[in-house]
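S.K.: Just to be clear, the model below is a prediction. Sequence and coordinates:
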Amino acid sequence: MTTFLFWNINRKPLEGLLLLLLEEHLPDLVILAECKIPVAILRVRLGQQQIRYRVLEDDPSPRLVFLSRLPRRAIRLVSDDGGIAVRRILPPVGEELLLVAVHLGSKLHLESQEQSLLATRMPQLIEEAEKKVKHTRTIVLGDFNMDPFEAGITSSETLHAVMDRRIATKRARTVQGRERQFFYNPMWNFLGDASAGPPGTYFYSGSAPVTHFWYTFDQVLIRPELLANFRDENVSVLTSAGGISLLDAKGRPDTTTASDHLPLLFKI
């Protein structure tokens, strides 16, 4: 089983909390968004650990930082398109995976309709990568800056990610004469108070007429080919690091001592 950790650290020097997460969960691959921690500092702090991680300094992604404890040959570049980093993952045990790590455009700069329009680029990018690696064991992981129910995630012309794995296992459907592949989105389980943890991964109290307060921007999407070996419990939104809470007294992401996003842990 391969373990992934994604965290948008909001441009903050959170290497201490990050190291606690690494020690606690032992992820094989870590993807950080909005990481402004100097590589030299990361190298020194990682070198102090008993479990060795390395920064993938030669990775070309301009918006994501990768840390790994996998063998060097286990992560290979497929393509890079701004906030979309496509990598082949060859774990020591198990089948090869295709990882699409994302940090998509923010609602601070884009309307929801604009986000959805830009997301229409993703299916072609992903399908081209799948043809290149000759399989569809694909995971899309990261900060989408959209909720699971938005058109940029659910539309057949974008990521076509559905909440029902029974539908996802049909693999595809035909829309207006064209076949569209499915993803399964387990993040629907994290919406609202019925979730096992907080009602989302990001909190914002705005003054606009429509405000959801809690948002699930940080997500993982899974191709049907991987669902036989995937359980919904394999995804978790983390609320602490080494016993230190990442939430404030109101149960929201602690933007003073941690990040405005909560980390996402995923195993496959």
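M.R.: Happy to help now that I have it. Numbering: from 1, shown residues only.

S.K.: For the rest of this, base every contact and every neighbour count on C-alpha atoms.
M.R.: OK.

S.K.: At which residues are the helices of this protein located?
M.R.: Secondary structure of the chain (DSSP state H): helices at 15-25, 39-47, 112-119, 122-133, 151-154, 165-168.

S.K.: Show me the one of those helices that comes nearest L56.
M.R.: Nearest to L56 among the helices of the chain is helix 39-47 (9.5 Å), distances taken as Cα to Cα.

S.K.: Buried residues in that closest one, which are they?
M.R.: By 16 or more other Cα atoms under 10 Å, the buried positions in helix 39-47 come out as L42, L46.

S.K.: That one: how far from the chain's middle?
M.R.: Taking the mean C-alpha point of helix 39-47 and that of its whole chain, the gap between them comes to 23 Å (Cα atoms, centre = their mean, to the nearest Å).

S.K.: Which elements pack onto that helix?
M.R.: Contact analysis of helix 39-47 by 3 or more Cα pairs under 8 Å, 6 or more residues apart in numbering; DSSP states H and E lists helix 15-25, strand 54-55 as its packing neighbours.

S.K.: Let's have the ones you listed in CSV, adding mean neighbour count and distance to H103.
M.R.: Below are these laid out as CSV (neighbours: other Cα atoms under 10 Å; distance: least, Cα to Cα, whole Å):
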stretch, mean neighbour count, distance to H103
helix 15-25, 17, 19
strand 54-55, 16, 18
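
S.K.: possible to save the ones you listed as JSON lines with distance to L99?
M.R.: Rendered in JSON lines, the data for the helices and strands packed on helix 39-47 read as follows (distance: least, Cα to Cα, whole Å):
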{"stretch": "helix 15-25", "distance to L99": "20"}
{"stretch": "strand 54-55", "distance to L99": "17"}
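
S.K.: Looking at these, which is nearest to S236?
M.R.: When the helices and strands packed on helix 39-47 are ranked by proximity to S236, the top entry is helix 15-25, at 11.3 Å, counting by Cα to Cα.

S.K.: Show me what the closest one is packed against.
M.R.: Using 3+ Cα pairs under 8 Å, 6+ apart as the contact criterion, the elements in contact with helix 15-25 are helix 39-47, strand 240-241.

S.K.: Excluding covalently adjacent residues, which one is nearest to the most centrally placed residue in the chain?
M.R.: Here the mean C-alpha position of the chain is nearest to the C-alpha of G142 (Cα atoms, centre = their mean), at a distance of 2.2 Å. With sequence-adjacent residues excluded and distances taken as Cα to Cα, 6 or more residues apart in numbering, G142 is closest to V102, at 4.8 Å.

S.K.: before we move on, what about D143?
M.R.: Closest residue to D143 in three dimensions, ignoring its sequence neighbours and counting by Cα to Cα, 6+ apart: D218, at 4.4 Å.

S.K.: To T239, which of the helices of the chain lies closest?
M.R.: It's helix 15-25; of these, that one is closest to T239 (Cα to Cα) at 10.5 Å.

S.K.: A further structure is provided below for comparison with the first:
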Amino acid sequence: MQGGDKMNLLYWNLKSNKNEEYIALLIKEHSIDIAIFSEYSGTDFSTITHTLLSDAYQFYQGYGGCEKVVMLAKKTIQVEINREHSRYVLYSVISDSSKYIVAGTHLPSNPHTDADGRKMVIRELIADLKEQEKIHKHTYSIIIGDLNASPFDEELIQKDAFNAVLYKEVIQNKSEIVYQHRKFRLLYNPTLNHISETNHQYGSFYYTGDSKSLYWYCYDQILMTRDLVDKFQGMEYCQSINGKSLLKKISPNKAISDHLPLVAKFERSVNDE
């Protein structure tokens, strides 16, 4: 984002497949500044950084505290790993005069856990995020990843979990809510506004395994603090890369991944201290 006016983020659950060329093409096509991946064991990131992206990006794997999430970022961007949990990594990001805290996340899925198990992780994440905001003295914070829950699920909307609202107007007029004599900060979840049958934006994950299936689920999401709401420019679940479809019939092609990539775009947030 050096000298630019946008910051573009990518998240993709890779299903442990070999996806080097797809990743490089996707990063180029959407001018991605920061890319976060999970289930990445089949991908050779050295090939991506040194060959396919011509050494323009740095790979950040962490120090062993999290085996679920890794990052690629432009070398013009300063990245520091601040906190590793088994299910998320908190990064501080500086580009020009813009500062962010980015939480790359992969919450546990059913049947390995349930909503209560995910909420336990979410509460730890929120506490760690607030601690990093105090350290870095700003609240330009983003949570992005595979949340293994849909926008209306209790993990997303419960006050002592993510407490994420689906409408911008709500968080623009109210930064927190009081419940049982306690204050809970609101986050903004833009997913609902960007689902569209007209634009073929159904979700990121296709599942037909039970009688109550929705078919398409929005498990891959981005949440943000109030400070970033007006800078957010949109998101999409990418159904193709460089003209090549990521779908097989109606669902994601599992030979590539069972999840579609999520791309989110922000206007640059200048937040000098």
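M.R.: Okay, I see it. All values derive from a computational prediction rather than experimental measurement.

S.K.: for the helices and strands packed on helix 39-47 of the first structure, which one sits closest to R87 of the first structure?
M.R.: Closest of those to R87 of the first structure is strand 54-55, at 15.2 Å (criterion: Cα to Cα).

S.K.: Touching the closest one from outside, list them.
M.R.: By Cα atoms under 8 Å, 6 or more residues apart in numbering, the surrounding residues in contact with strand 54-55 of the first structure are V39, L42, R43, L46, V65, F66, L67, S68, R69.

S.K.: now do 6 Å
M.R.: Counting contacts by Cα atoms under 6 Å, 6 or more residues apart in numbering, the residues outside strand 54-55 of the first structure that touch it are L67, S68.

S.K.: with the second structure superposed, average distance for that strand?
M.R.: Plainly put, strand 54-55 of the first structure ends up 2.2 Å away from its match in the second structure on average once the two are laid over each other (mean Cα distance after the TM-score superposition for the first structure).

S.K.: picking up where we left off before, so which of the helices and strands packed on helix 15-25 of the first structure is nearest R180 of the first structure?
M.R.: Taking Cα to Cα as the measure, these were each checked against R180 of the first structure, and strand 240-241 came out nearest at 38.4 Å.

S.K.: That closest one packs against which elements?
M.R.: Strand 240-241 of the first structure sits against helix 15-25, with contacts defined as 3 or more Cα pairs under 6 Å, 6 or more residues apart in numbering; DSSP states H and E.

S.K.: sorry, back to before: redo the helices of the first structure as CSV? Include distance to T201 of the first structure.
M.R.: Compiled in CSV, the helices of the first structure are given as follows (distance: least, Cα to Cα, whole Å):
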stretch, distance to T201 of the first structure
helix 15-25, 16
helix 39-47, 25
helix 112-119, 18
helix 122-133, 23
helix 151-154, 16
helix 165-168, 22
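
S.K.: and L108 of the first structure, which of the helices and strands packed on helix 39-47 of the first structure is closest to it?
M.R.: It is, among those and with distance given as Cα to Cα, helix 15-25, at 25.9 Å.

S.K.: So which bit of the second structure is the closest one matched to?
M.R.: Helix 15-25 of the first structure lines up with residues 20-30 of the second structure when matched by TM-score structural alignment.

S.K.: closest one to S207 of the first structure among the helices of the first structure?
M.R.: With distances scored as Cα to Cα, the stretch of these nearest to S207 of the first structure is helix 112-119 (17.0 Å).

S.K.: Measure the mean distance from the closest one to the second structure post-superposition.
M.R.: Following superposition, helix 112-119 of the first structure is found to deviate from the second structure by 3.2 Å on average (mean Cα distance after the TM-score superposition for the first structure).

S.K.: ok so, going back, among the helices and strands packed on helix 15-25 of the first structure, which comes closest to T256 of the first structure?
M.R.: Put simply, out of those the one that sits nearest T256 of the first structure is strand 240-241, at 14.3 Å, with distance taken as Cα to Cα.

S.K.: Give me the mean distance between the closest one and the second structure.
M.R.: When the second structure is overlaid, strand 240-241 of the first structure sits 0.8 Å from its aligned residues on average, using mean Cα distance after the TM-score superposition for the first structure.

S.K.: And the contacts of that strand?
M.R.: Contact with strand 240-241 of the first structure is made by L17, L20, L21, L246, as judged by Cα under 6 Å, 6+ apart.

S.K.: list the contacts for the second one?
M.R.: For L20 of the first structure, the residues meeting the contact criterion (Cα under 6 Å, 6+ apart) are A241, G242.

S.K.: how far away is Y215 of the second structure from G64 of the second structure?
M.R.: Between Y215 of the second structure and G64 of the second structure the computed distance is 35 Å (Cα to Cα, to the nearest Å).

S.K.: Same question for N19 of the second structure.
M.R.: With distances taken as Cα to Cα, N19 of the second structure is found 23 Å from G64 of the second structure.

S.K.: related to what we said a few turns ago, quick one, which of the helices of the first structure is nearest to T2 of the first structure?
M.R.: Using Cα to Cα as the criterion, the shortest distance between T2 of the first structure and the helices of the first structure is 11.6 Å, found for helix 15-25.

S.K.: could you dump the helices and strands packed on helix 15-25 of the first structure to CSV with distance to L90 of the first structure?
M.R.: As requested, these are arranged in CSV below (distance: least, Cα to Cα, whole Å):
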stretch, distance to L90 of the first structure
helix 39-47, 22
strand 240-241, 28
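
S.K.: For whichever residue in the first structure pairs up with Y207 of the second structure, list the residues it contacts.
M.R.: Structural alignment places Y207 of the second structure opposite Y204 in the first structure (criterion: TM-score structural alignment). For Y204 of the first structure, the contact set (Cα under 6 Å, 6+ apart) comprises F213.

S.K.: make it 8 Å
M.R.: Contacts here follow Cα under 8 Å, 6+ apart; on that basis Y204 of the first structure touches F213, W214, Y215.

S.K.: Aligned to the second one, what sits in the second structure?
M.R.: It refers to W214 of the first structure. Structural alignment (TM-score structural alignment) places W214 of the first structure against W216 in the second structure.

S.K.: you'd agree that match is up against H200?
M.R.: No: at 11.3 Å, W216 of the second structure and H200 do not qualify as touching, with contact defined as Cα atoms under 8 Å.

S.K.: Can you pick out the residue with more neighbours from the two?
M.R.: Using other Cα atoms under 10 Å, the more surrounded residue of W216 of the second structure and H200 is W216, with 17 against 12.
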